[in-house]
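Enquirer: got a sequence here, can you build the structure:
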Amino acid sequence: MRGIRFDEPGKVKLSAIDTEPKKGIAREDGEARLAELGEELFELQALMWGAKTHSLLLVLQGRDAAGKDGTVKDVLGHLNPRGVRVASFGVPSKEERAHDFLWRIHRQAPMHGCIVAFNRSHYEDVLVVRVHKLAPPKVWKARYAHINSFEAGLAEAGTIIVKCFLHISKKEQEERLYAREEKDYKAWKLNAGDWRERRHWRAYTRAYEDAIGRCAQRRAPWVVVPADKKWYRNVVVADALVEALRPFKGRWEKTLERIGIEGRAELAAYRESLAADRLS
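Expert: Alright, predicted model coming up:
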């Protein structure tokens, strides 16, 4: 139960990637797998928190109603809330517009030991900006290189990066938007702009394909997540996070062992000093 991973630049064709789960996978099996991944994710988070040599950045991108909020709730809900934070990026403020487009993003990057999920991200500056012609092509095209350099810098500083595109069909999006009208507890999400954006479906598809294809790196990979079924989406994202963190487990355990040895030595020296004080 994994998404389609892109870890180097190349051509991306979203129409060739299914938005539905693989055939033969039952929801019950998926939910059981999510529980297993959730336990492992919790353990890995605890090691990373203690070692404080790395951090985790989860970038969530997707069309309106793709399930970004639900992914945060259902996947990150398995973690210890200590050390977990969500940063959402809407229309830039006046202050943010007075800086380069990455200024507001870099301020939200996770510090060592912590996990931050970006609900939308710096990629909006090569998506909505491109589709709605908010900047000339010369400007937004240059941003691919800026993004790659930015993410490479984060990775060099110890940030583990996982970027997930929640891939839903146009039909599924329509059903979810209608569901918001029918359910009172979802009505607060109603936004005519979501319907207007559907008119730009193809333009957004091309923008996402270019963003994924041009900004896929080994240390900042993209995972295209089939997201028509929420339970499957959750498993795929959780699996991507575990796969990203698991290679560091041994390193973190060694760091914690060293910290433990140093702590015991410090405590022993303190007790010796107390004993010496009593004898003097």
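Enquirer: okay, CA-based contacts and neighbour counts for the rest of this
Expert: Noted.
Enquirer: doesn't Val236 make contact with Arg33?
Expert: No. Counting by Cα atoms under 8 Å, Arg33 does not reach Val236; the two are 9.9 Å apart.
Enquirer: what helix or strand does the spatially most central residue of the chain sit in?
Expert: Nearest to the mean C-alpha position of the chain, by Cα atoms, centre = their mean, lies Leu58 at 1.8 Å. Following DSSP states H and E, one finds Leu58 within strand 55-62.
Enquirer: just Ile160 next, same as before
Expert: strand 159-167.
Enquirer: centre of the chain to the helix or strand that Leu37 is a member of, how far?
Expert: For Leu37, the host element (DSSP H and E) is helix 27-51. Distance of helix 27-51 from the chain centroid (Cα atoms, centre = their mean, to the nearest Å) equals 15 Å.
Enquirer: where along the stretch 101-250 of the chain do the helices fall?
Expert: 103-106, 128-131, 137-156, 170-182, 192-197, 201-214, 230-245, 249-279 (DSSP state H, counting those that start in this stretch).
Enquirer: packing partners of the last one?
Expert: This means helix 249-279. helix 27-51 (3 or more Cα pairs under 8 Å, 6 or more residues apart in numbering; DSSP states H and E).
Enquirer: run the angle between the helix it packs on and helix 230-245 for me.
Expert: 30 degrees (axes from the mean of the first three to the mean of the last three Cα atoms, to 10 degrees).
Enquirer: export the helices of the stretch 101-250 of the chain to JSON lines and append columns for mean neighbour count and distance to Arg85.
Expert: Shown next, in JSON lines, are the helices of the stretch 101-250 of the chain (neighbours: other Cα atoms under 10 Å; distance: least, Cα to Cα, whole Å):
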{"stretch": "helix 103-106", "mean neighbour count": "15", "distance to Arg85": "14"}
{"stretch": "helix 128-131", "mean neighbour count": "18", "distance to Arg85": "25"}
{"stretch": "helix 137-156", "mean neighbour count": "16", "distance to Arg85": "17"}
{"stretch": "helix 170-182", "mean neighbour count": "15", "distance to Arg85": "26"}
{"stretch": "helix 192-197", "mean neighbour count": "12", "distance to Arg85": "26"}
{"stretch": "helix 201-214", "mean neighbour count": "19", "distance to Arg85": "24"}
{"stretch": "helix 230-245", "mean neighbour count": "23", "distance to Arg85": "15"}
{"stretch": "helix 249-279", "mean neighbour count": "13", "distance to Arg85": "21"}
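Enquirer: now show me the structure for the sequence below, then we'll compare the two:
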Amino acid sequence: MKKETTQYRATPGGKVKLKDFSTGYHGDLKKEEGKLALQEIKQKLSSYQETLYAENAHSLLILFQAMDAGGKDSAISHVMSGLNPQGCQVFSFKTPTSNEYAHDFLWRHYLALPQRGRIGIHNRSHYENVLVCKVHPEYVLNERIPGYNKVKDIGPSFWDSRYESIRNFEKHLTDNGTIILKFFLYVSEDKQKARFLDRINDPAKNWKFSAADLTERELFPQYMTAYEEAINETSTEKAPWYIIPADKKWYARLVISQVIEQAFAGLQLQYPVLPKEEAEMLDKYKVKLMKEV
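Expert: Next up is the predicted model:
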């Protein structure tokens, strides 16, 4: 099965137009074929994770962004289900707390970064600060940034500075061994509507629905503009964005797993090699253990 994922990768410095990407694309693959392929890749990811931990030189940071009902939660649960939970750190970012607002906008995200040898998964991320906040600039006022006392103070230069902060933050991370993969699960308005109705009609899913979801849905075009701008401003060679067709969840999960697999393969991870003196002692240790009653 073809595993080419460059078609989903936002070209660094390019001018991405979301309308050029299909939300429902799934190639010529059938659903059952996709599910089987995902299972095979999950086994490989488990092996890669073990080597990542043993080598203890890199960390992997995976960011998920999407509109409500975009499939972030299910993508995380399905793609990551084969991994050792001891080597993963999953964070879901909600509205900042008063303590988080008392710091700069990247502070809480820095605290959630994975250690070397581990995988960090962020369900929503520091990009909320140029997505939700760009659609609702009044939220920025909660940060109490000097010089920004009214919404009209928040102009283009503010967002340019915030994009620059994000690029610098991610460059610092990649320079120090963190591999960053950023996934935008691109879902259509029609599919979002269908998933909202499913949540309303299914009592087991009622808890997932919020009236606020409908309010934000009315701003769908504004959000697409914000996503497009964020992707164009922050997709870099070392921290690329992947625009994942998300109308078919099974296909989105497969593509995400393929991207992660290829990122792991590119690291050429190796198990640590013991120093000569320690390696020579292994036979002696073995003999000693075998003599135990």
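Enquirer: pull the residues that contact the strand holding Leu58 of the first structure.
Expert: 48, 68, 109-121, 123, 158-167 (Cα atoms under 8 Å, 6 or more residues apart in numbering).
Enquirer: average offset between that strand and the second structure?
Expert: Superposed on the second structure, strand 55-62 of the first structure shows a mean distance of 0.4 Å to its aligned residues (mean Cα distance after the TM-score superposition for the first structure).
Enquirer: how about that strand, aligned to which bit of the second structure?
Expert: Using TM-score structural alignment, strand 55-62 of the first structure lines up with residues 59-66 of the second structure.
Enquirer: picking that back up, can I get the helices of the stretch 101-250 of the first structure in JSON lines with distance to Arg97 of the first structure?
Expert: Formatted as JSON lines, those follow (distance: least, Cα to Cα, whole Å):
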{"stretch": "helix 103-106", "distance to Arg97 of the first structure": "9"}
{"stretch": "helix 128-131", "distance to Arg97 of the first structure": "13"}
{"stretch": "helix 137-156", "distance to Arg97 of the first structure": "14"}
{"stretch": "helix 170-182", "distance to Arg97 of the first structure": "30"}
{"stretch": "helix 192-197", "distance to Arg97 of the first structure": "22"}
{"stretch": "helix 201-214", "distance to Arg97 of the first structure": "21"}
{"stretch": "helix 230-245", "distance to Arg97 of the first structure": "32"}
{"stretch": "helix 249-279", "distance to Arg97 of the first structure": "39"}
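Enquirer: for Val84 of the first structure, find the nearest of those.
Expert: helix 230-245 (13.7 Å; Cα to Cα).
Enquirer: and the closest one, what does it pack against?
Expert: Against helix 230-245 of the first structure (3+ Cα pairs under 8 Å, 6+ apart) you get helix 27-51, helix 68-75, strand 159-167, strand 222-226.
Enquirer: could these go into TSV alongside distance to Trp188 of the first structure and mean neighbour count?
Expert: Below are these laid out as TSV (distance: least, Cα to Cα, whole Å; neighbours: other Cα atoms under 10 Å):
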stretch	distance to Trp188 of the first structure	mean neighbour count
helix 27-51	28	18
helix 68-75	14	18
strand 159-167	22	24
strand 222-226	26	27
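Enquirer: quick revisit: tell me the gap between the strand holding Leu58 of the first structure and the middle of its chain.
Expert: With Cα atoms, centre = their mean, you get 2 Å for strand 55-62 of the first structure.
Enquirer: got it, and stretch 268-281 of the second structure?
Expert: Centre-to-centre, stretch 268-281 of the second structure and its host chain are 33 Å apart (Cα atoms, centre = their mean).
Enquirer: who touches it?
Expert: Contacting residues not belonging to stretch 268-281 of the second structure are listed as Tyr48, Thr51, Leu52, Ala54, Glu55 [Cα under 8 Å, 6+ apart].
Enquirer: from the residues you listed, which is closest to Tyr163 of the second structure?
Expert: Out of those, the member with the shortest distance to Tyr163 of the second structure (by Cα to Cα) is Leu52, at 30.1 Å.
Enquirer: would you check that that closest one makes contact with Arg118?
Expert: Yes. Counting by Cα under 8 Å, Leu52 of the second structure touches Arg118, with 7.1 Å between them.
Enquirer: mutual contacts of the two, please.
Expert: His58, Ser59.
Enquirer: still on that earlier bit, excluding its backbone neighbours, what's nearest the residue nearest to the centre of the first structure?
Expert: Spatially, and ignoring its direct neighbours in sequence, Leu58 of the first structure is nearest to Ala117 (4.6 Å; Cα to Cα, 6 or more residues apart in numbering).
Enquirer: gap between the one you found and Leu60 of the first structure?
Expert: Ala117 of the first structure is 7 Å from Leu60 of the first structure, where distance means Cα to Cα, to the nearest Å.
Enquirer: which element is Pro92 of the first structure on?
Expert: Secondary structure assignment for Pro92 of the first structure, by DSSP H and E: no helix or strand.
Enquirer: that one and Gly213 of the first structure, how far apart?
Expert: Pro92 of the first structure sits at a distance of 25 Å from Gly213 of the first structure (criterion: Cα to Cα).
Enquirer: in the strand holding Leu58 of the first structure, which residues are buried?
Expert: Going by neighbour count (16 or more other Cα atoms under 10 Å), the buried part of strand 55-62 of the first structure is Ser55, Leu56, Leu57, Leu58, Val59, Leu60, Gln61, Gly62.
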